[in-house]
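Next come a sequence and a model predicted from it.
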Amino acid sequence: MLGRFIYPIATIMVRNETNRSELIRPMQASSGKILIVDDDPIQRRLLEEAVKKFGYRSKTAENGVEAMRVMSGPEASEIDLIILDMVMPELDGLGVLEQLRGNKNATPVIVQTGHGGIDTVVSVMNAGAQDFVVKPVAPERLNVSIRNLLKTSALEDEITRFRKQASGTLTFADIITHSAAMERVISLGKRAAASNIPILIEGESGVGKEMIASAIQGSSDRRSKPLVAVNCGAIPENLVESILFGHEKGAFTGAVDKHVGKFQEAHGGTLFLDEVGELPQDVQVKLLRAIQENEIDPIGGRRPVKVDFRLISATNRRLIDQVKEGVFREDLYYRLNVFPIWIPPLRDRREDIPALTRHFLARFAAEEGKPHVAGVAADTLAMLQDYHWPGNIRQLENAVFRAVVLCDGAQLTAYDFPQIAAAVDQPTVEPVAPVQHHPAEQETPAHSATADPVMQARPASGEQSSSSPQSGFEFAAPFGFMRNLDREGHVRKLADIEEELIRAAINHYSGRMTEVAKRLGIGRSTLYRKLKEYGLEDNDRNAAA
């Protein structure tokens, strides 16, 4: 059992130089900050250099008292792991561990000491340390320990977050952020949670509006009560009223049983109406009455039903614009927009990307049975922070999911994010061996919107040509890009480019013509006319099917 924690130097030396470089190459640069606590300045400097070489940020403390000052202050939220010396003046490592765990601080701790006796190991592990090393520790051993503990910690945080969200006890402390913009959101959320005021959360799709709503619920006096979430845009229009307000048996054709609506399900708790701007106007009238009178009228009911609920609404569109267009009631807008909270998009809080990436990585690596995928390469993390993320956190989550599935190595690289790499114009190099860039034997059509983006991002293979250097027109454009020039190097015809763009839009939005027309900035009638001109009507019917 103790062999898991005590590693003699002779047993941890790596004989294979390839493996050695694999273990000590940078991992998750800027994605983790490590607090180094040691009273020996030379040892602190050595650890600081090692941590920097691994790709992490670091902060140092000269003794246990200073370490506790850091872990009790605002900087504690940035510390992801602690390397703690055992023997120090004033407050030793064991005392620091006892204070940390007494304060319910679960930050992973690696204890290091010059003596690896059994009693010492038992003491520090019982006090809450996750690992134990004997000085002088080999860099490879330290790097493996840091990497594994950060991954395990991230996975435990994800599991805890899921459990809290399911039980209605999620708080703002469980939200992953190091962004000043999000700190303002959290501050507003905490103030709103202290009252029963109606809240309107605005922000782009995928920014985490439901997570903020859950944190408000879990921080209020309604914690542990039901949080009933309803996506108003996903309910068929003829069923909205029944789903929200319920119906009595026999109220309409097909109503064979009594149905309790979402308002009654949320009694005593919180009702979260996502995409509230999608509600039909006749339902908006009933919603207004429910907010004003705290009572609802089930379909076919003889009398109103009193309900006690806290209302949180969310939208990815500006409701005031919908009011001006006449599709949303002005009186309801002012009832919902009592306490507005706007969540910034991910591109405006790029400092959150490393921590979010690590948490998604830990989760998907566990779900997909890939424990060897333990980190993100430094240049890849920088690439992720350079991308603009139009789909926000939801897009980042899905990108990491796909990257984990594609990854065969110990860390995610740009090769595992082909779409993102193409968008930020970063070359994707296969991690196993250098890939020779040869001309393709057969050109892939540039307008192929259904081509596999992984294959588009990879260089084509074939026999090396001994003729003149390639001009670059022989290759298909990367996913998300369009060629401006044809094979001869001339500017392409405007009609050809327009046809290609329409094809790509239809494919990208799965044949939803309203969305296609909106994104192209044209009317539906204009879109259908162009479909006819370019002979794309069959594609339209196939997509609709």
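Yep, that arrived.

From here on, just use CA atoms for contacts and neighbour counts.
Fine.

ranges for the strands of the stretch 351-500 of the chain?
Per DSSP state E, counting those that start in this stretch, the stretch 351-500 of the chain carries strands over the ranges 375-376, 411-412.

which helices and strands does the last one pack with?
Using 3 or more CA pairs under 8 Å, 6 or more residues apart in numbering; DSSP states H and E as the contact criterion, the neighbours of strand 411-412 among helices and strands are strand 375-376.

so who does Ala421 touch?
Applying CA atoms under 8 Å, 6 or more residues apart in numbering, we find Ala421 in contact with 383, 414-415, 427-428.

Next: Ile146.
For Ile146, the contact set (CA under 8 Å, 6+ apart) comprises Leu81.

pretty sure it belongs to a helix, no?
Yes - counting by DSSP: H, G, I helix; E, B strand; the rest coil, Ile146 falls inside a helix.

Put together JSON lines for the contacts of Ala421, with distance to Val133 and neighbour count on each row.
Shown next, in JSON lines, are the contacts of Ala421 (distance: CA to CA, whole Å; neighbours: other CA atoms under 10 Å):
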{"residue": "Met383", "distance to Val133": "34", "neighbour count": "19"}
{"residue": "Ala414", "distance to Val133": "33", "neighbour count": "26"}
{"residue": "Tyr415", "distance to Val133": "35", "neighbour count": "22"}
{"residue": "Pro427", "distance to Val133": "40", "neighbour count": "14"}
{"residue": "Thr428", "distance to Val133": "38", "neighbour count": "22"}
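
alright, now check it against this:
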Amino acid sequence: MTADTPGLVEALGQSDAFLAFMERVAAVARVDRPVVLVGERGSGKELAAARLHFHSPRWEGPFVVVNPAALPRTLLESELFGHEAGAFTGAARRRLGRFEMADQGTLFLDELQAAPRAVQEKLLRAVEYGAIERIGAGEPVNVDARIVAATNVDPRELVRRGRLMPDLLDRLAFAVLIVPPLRSRHGDIAYLAERFAARFAAELGRPEPPRFTAAALAALAAHDWPGNIRELKNTVERAVFEAHGPRIDHVAIDPFDQEDRITPSPIKGGPGGIIPPGGVQGRSPAGVQGQSPVGVVQEGQSPSWPPEASLPPWPEAIAAFETDLLRRALARAGGNQRRAAEALGLTYHQFRGLYRKYAQALDAGRKAP
């Protein structure tokens, strides 16, 4: 497997959540059993399936992809299982299906829930017995293909809705891998944005990619990215295309809104939605009533600019705020990181990513007299 293997070049990251997921993928890849991938749209399910294949003993075999949602239901059975000549009008010759094409390799079934029940029943037989029947054939054909299936909805919910056969899920779910969404991969947004920018700048023939300013990177980190990596990649490439200098100061999230330019988003809570690090609405950071946080307009006051004291740069303010929260959660949890993560409503991997990001500041705070 090389770095430019199709479908693998964007499986990048350095966050704890991403690295833990990749370790799990590598471990499961070595076991020749079916796998179910669960993840949001654009989170990289096909990339994970490719990793499962190329890290497995089947890596020299074919990696075949089929998306049941992208095919008409009337053609899906033929596409998966093939047909014999004369099986139906227009079937002039025998055609092999995707199962047979994936023999000795891996078959990736994306959006499994889109397959109708009749097709799911044939899938169950294929997984259970390693045999398929072409449409119009009288005898089964033995096929040795590993199945990796993916859904963007909890498959247990799909079973409850009647969209997925419970027997098929039971047979496929030897291992269930949850693909982490981009918003939980702390640090990976900037990491991926810079690489997408460099690659697209090279495609455009530019000698150097434009650099994101600190404000632009902070704004990217503030977005929820419901479309995950796919959305980030498109957004970054659009920003590179529209950049006319060495820097990217603003990024357009919505391509349909020509006025949409991401600027640092306020943190919810205070007047105007801003809570300064360590402070709350109507109180100073020390908690004294009646003292206004720097730059926050209180009720009955007229806004003025510039404020009496200068505001800190956005990235520094966010870093101070997050460091303060981490320090307080650790103190409350007696230094136990898992309990601190629970107190903040984070997963352990999310907490570890933030802890590594601010480790130097947190260590300095512990050593201070």
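Great, that's in hand. Note that this is a predicted model, so its numbers are computed, not measured.

before we move on, the earlier item: just checking, which of the contacts of Ala421 of structure 1 belong to helices?
Among those, DSSP state H puts Met383 in helices.

Looking at the contacts of Ala421 of structure 1, which is nearest Glu98 of structure 1?
Nearest to Glu98 of structure 1 out of the contacts of Ala421 of structure 1 is Met383 (CA to CA; 39.9 Å).

Spit out the contact partners of the aligned residue in structure 2 for the closest one.
When structure 2 is aligned by TM-score structural alignment, Met383 of structure 1 is paired with Ala219. Shown in contact with Ala219 of structure 2 (CA under 8 Å, 6+ apart): 262-265.

Across to structure 1, which of those hold up?
With both residues aligned by TM-score structural alignment, their matches' CA atoms under 8 Å, the contacts of the contacts of Ala219 of structure 2 that structure 1 also has are 262, 264.

Check the contacts of Ala219 of structure 2 against Leu325 of structure 2 and report the nearest one.
Ser265 (18.6 Å).

Find me the equivalent region of stretch 346-366 of structure 1 in structure 2.
Aligning stretch 346-366 of structure 1 against structure 2 (TM-score structural alignment) gives residues 182-202.

residues in structure 1 aligned with stretch 319-326 of structure 2?
Counting by TM-score structural alignment, stretch 319-326 of structure 2 pairs with no residue of structure 1.

Ok, stretch 40-55 of structure 2 next?
Using TM-score structural alignment, stretch 40-55 of structure 2 pairs with 204-219 in structure 1.

Next: stretch 78-95 of structure 2.
With TM-score structural alignment as the criterion, stretch 78-95 of structure 2 aligns to 242-259.

from the middle of its chain, how far away would that stretch be?
Offset of stretch 242-259 of structure 1 from its chain centre (CA atoms, centre = their mean, to the nearest Å): 39 Å.

Using CSV, lay out the contacts of Ala219 of structure 2 together with distance to Ala340 of structure 2.
Shown next, in CSV, are those (distance: CA to CA, whole Å):
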residue, distance to Ala340 of structure 2
Ile262, 31
Thr263, 31
Pro264, 27
Ser265, 26
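
wouldn't Val37 of structure 1 be in contact with Ser58 here?
No - applying CA atoms under 8 Å as the test, Val37 of structure 1 and Ser58 come out as separate, 10.6 Å apart.

Among the two, which residue is more densely surrounded?
Comparing Val37 of structure 1 with Ser58 by neighbour count (other CA atoms under 10 Å), the higher total belongs to Val37, at 28 against 20.

corresponding residue for the more buried one in structure 2?
Per TM-score structural alignment, there is no equivalent position to Val37 of structure 1 in structure 2.

contacting residues for Val37 of structure 1?
With CA under 8 Å, 6+ apart, Val37 of structure 1 has these contacts: 44, 60-64, 67, 82-85.

same question, Ala505 of structure 1
516, 520.

do you know how far it is from Ile197 of structure 1?
Distance of Ala505 of structure 1 to Ile197 of structure 1, given as CA to CA, to the nearest Å: 41 Å.

Just give the closest residue to the equivalent of Ala131 of structure 2 over in structure 1, not the sequence neighbours.
Counting by TM-score structural alignment, Ala131 of structure 2 lines up with Glu295 in structure 1. Closest residue in space to Glu295 of structure 1, ignoring its immediate chain neighbours: Lys306 at 4.2 Å, by CA to CA, 6 or more residues apart in numbering.
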